[in-house]
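Peer 1: Sharing a model that was predicted from the sequence below.
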Amino acid sequence: MFLELISFLTQFDAGFNVLQYLTVRAVLAMLAALFISLTLGHFFIARLQQHQIGQVIRPDGPESHFSKAGTPTMGGIMILFSFIGSILIWGDWHNSYLWIIIVTALIFGGIGFVDDYLKIKYKSSDGLSSKQKYLAQSIGAIIIGLWLVNDTHQPIPTDLLIPFFKDWTIPLGTLGLLVFSYFVIVGSSNAVNLTDGLDGLAIMPVVLISGALAIFAYISGNYNFSNYLNMPFMPDTAEIFVICAALIGAGLGFLWFNTYPAEIFMGDVGSLSLGAILAVIAIIVRQEILLFIMGGVFVAETLSVIIQVGWYKRTQKRIFLMAPLHHHFEKMGMSEPKIIVRFWMMTFILVLISLASIKIR
């Protein structure tokens, strides 16, 4: 939005050109999202409390969580509002990736909103059934996948990049990319959703991974850097740098209120949409495998649920004291802040390993 105004102002003073630079817009997008979150945070929490929109705790969950009952939830609305608002201000409206990501946020945020609404309405930890949620996510993932592979204005390569190897790629083709994108989007959305069980546990990894994806987007969108680092040059992905910066700002703004002890939870409206946004960004910059590596905490949480359910159905016994994995550590007596910070540290390490792939190839 501001790009049009800035272009007009440059007619009077060339100094306004600096506001069109990618790095400047990224910084401003991050600050704008952070400012919106911090400014609206207390107002938003107060309104949620006024309308008694509070978290419903699983009756079979850790005992320490019972005190969290009634804590305002659906904070993902605040994240998406600050995120979308920021990229609408500082983003390039002519870049179709911006609109793809906005639609992704709205579709998966909408699914999460319905799930949260049903939980609150019926005072139950059960919202949408797993089949209903999976069907809705599948429809959303197919819509976004079709948009990505059929975007003739800004087409993305269909080869799957293998990190840490110089010239090793796997040709997927258009249909293969569509199928692969479907699993990446649905998988990432559910993985972040499963991880969102402790104060600040999910949002900080989202911020860290967004920062890494921003670096890959910047490199891919710059001919000199991409050529030097032997990465595919995709000029339109440069705008993803601004989008990731806005996501970081929105995430940090939410963490201000979500850090232990949390004043607000993001709810499914936040976790489902954030997971899908990360997936779409990773697909656009062709770093899906690195998303899997960087999101190792999300992967571990998801696998713990799959293993627990599968093993219990087979043997009527449990491998973990409770799934997802963070609840297992709680049951072992580990304090919530210690679990949270250690999971953050693991994500930080995995992000650094992924960033090392830029030169190790």
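Peer 2: Nice, I can see it.
Peer 1: Could you use CA atoms for every contact and neighbour count after this?
Peer 2: Noted.
Peer 1: which SS state does Ile170 fall under?
Peer 2: Recorded secondary structure, Ile170: strand (DSSP: H, G, I helix; E, B strand; the rest coil).
Peer 1: Can you classify the closest residue in space to it that isn't next to it in sequence as helix, strand or coil?
Peer 2: Once flanking residues are discounted, Ile170 sits nearest to Leu160: 4.9 Å by CA to CA, 6 or more residues apart in numbering. Using three-state DSSP, the structure places Leu160 in strand.
Peer 1: what's the burial count for Leu160?
Peer 2: 20 (other CA atoms under 10 Å).
Peer 1: Next: Asp159.
Peer 2: 16.
Peer 1: if I pick the residue nearest to Ile170, what's in contact with it?
Peer 2: For Leu160, the contact set (CA atoms under 8 Å, 6 or more residues apart in numbering) comprises Thr169, Ile170, Pro171, Leu172, Arg286, Gln287, Glu288.
Peer 1: One more to weigh against that first structure:
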Amino acid sequence: MVERRHRNSQRGRFPTTDNPSLREIISFIIGSDDSALMLPSGWEVTTAILLAIVSFPVSLVLTRFFMQTNARRGIIGIDVHKLSKPRIPEMCGAAIPVTLILLSSAYVLIGGGNSITMLAFSLVVGSAAVVGAVDDRLKMRGIYKPLLTLLCGLPIVALGLLYPNQVYNPTLQVPLFGSFHLPIIYPLSGPVAISVTSNTTNMLDPLNGTMAGGVSIISAALLIGILITDPAPSAVFLYACLLFSALGFFYFNRYPSRAFAGNVGQLSVGAALGALAILSRTEIASIVAMFPNIQNSFFFLSKIKRFTEHRALTATPTRLLDDGRLASSSDPKAPLTLVRTLLVGRPAKESEIVSAIFALYLISAALALITMILIRR
């Protein structure tokens, strides 16, 4: 759990028993606490924010690198929502998980975070990125992504069992209703939550900048909420790092996009949101902040009634008009999505739809902030 910091004078010392436990081995490799380098408490939050800001230029440089590399390798997608059908480098969203893992490691090295918390976060994000990269290259069936991202949540459960009270707190805080201690249900629901956040984020990236911009809004709102209610340094760092990493990618992904995230970016970013909800105890607020994603997934599944890839659909939810505007599809087989509902009865430019989606995120973010304040009262 990110709020608690555990110090141990035995950090990094090899286990002296003949048969060291898994916990002792992990502690030897990474150190289960932060005694080697400790920051004065007054500087912890400031240091967390300053280091997290570094993730913006790192993400920016890495995105540019993936754009050039993937373009040379022919990893290209077609922007179907534009008349010119430009060819855009795919899988550039890999810059975000790489940045998150690099900066999390750096944060631990300067003594600013609980190494077990950072390990849990990095394993979740890294494994989701691997699932996304495999899907980008092999084009897996739709059912596999929810199942594989379910496994991505196991590191949090495993490390939570090995290190009680350092990874998650099984007490769920609900505004107006108080706290509910769920020692069995909570850890079991962790992988499910990460699978849900991964795939709902993956499903709401149809237009230029929607995923990166939406995640930036969510992260900013939850970061502000934590700073107001309970500024735990590790939680502040991880949310700020996600915010600036997403903004670095957004610079190239915004309309008109010069880089696409791919499943590697979408799934890993969604997994990061799910992991942070657990690690920072912002579960309910995260649900509220991600309402546009949840709404979009509900629309899609209520119509299609199964997990499937968009490329496998026989009809698309939108159609491109001769003047470059997007309109709602008239095909009865077309899936229902958030974008399609915004276009009902009124065609619009892509940039206008993106702005409308961002407005929905801002409303949800404001409600999430209110939720966090109510919980901490």
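Peer 2: In hand now; what should we look at? The structure presented is a predicted model; accordingly, all values stated were derived computationally and were not measured.
Peer 1: in structure 2, which helix has the most residues?
Peer 2: If you go by DSSP state H, structure 2 has its longest helix at helix 350-376.
Peer 1: Tell me which residue of structure 1 matches up with Val58 of structure 2.
Peer 2: Aligned by TM-score structural alignment, Val58 of structure 2 pairs with Ile36 of structure 1.
Peer 1: Apart from its neighbours in sequence, what residue is nearest its match?
Peer 2: Closest to Ile36 of structure 1 by CA to CA, 6+ apart is Ser82, at 5.5 Å.
Peer 1: Point me to the helix or strand that includes the aligned partner of that neighbour in structure 2.
Peer 2: Here Ser82 of structure 1 is matched to Thr99 in structure 2, going by TM-score structural alignment. Using DSSP states H and E, Thr99 of structure 2 maps to helix 95-109.
Peer 1: Just give me how far the helix or strand just after that helix sits from the chain centre.
Peer 2: Later in the chain than helix 95-109 of structure 2, the nearest helix or strand by DSSP H and E is helix 115-138. Between the centre of helix 115-138 of structure 2 and the centre of its chain there are 11 Å (CA atoms, centre = their mean, to the nearest Å).
Peer 1: Also stretch 86-95 of structure 2?
Peer 2: Averaging C-alpha positions (CA atoms, centre = their mean) puts stretch 86-95 of structure 2 18 Å from its chain's average.
Peer 1: ok, now stretch 357-372 of structure 2?
Peer 2: Using CA atoms, centre = their mean, the offset of stretch 357-372 of structure 2 from its chain centre is 16 Å.
Peer 1: matching residues in structure 1 for stretch 260-272 of structure 2?
Peer 2: With TM-score structural alignment as the criterion, stretch 260-272 of structure 2 aligns to 265-277.
Peer 1: ok, the spatially most central residue of structure 1 to Tyr312 of structure 1 distance?
Peer 2: For structure 1, Leu274 is the residue whose C-alpha lies nearest the centre (CA atoms, centre = their mean; 3.0 Å). Look at Leu274 of structure 1 and Tyr312 of structure 1: by CA to CA, to the nearest Å, they are 30 Å apart.
Peer 1: about what we covered before: got the contact list for the match of stretch 260-272 of structure 2?
Peer 2: 55, 71-77, 79-80, 101, 104-113, 115-116, 185-186, 188-193, 196, 199, 202, 206, 258.
Peer 1: Ok, stretch 184-203 of structure 2 next?
Peer 2: Residues outside stretch 184-203 of structure 2 that contact it (CA under 8 Å, 6+ apart) are 128, 145-147, 149-154, 156-157, 170-172, 211, 263, 266-271, 273-275, 278, 293-294, 296-297.
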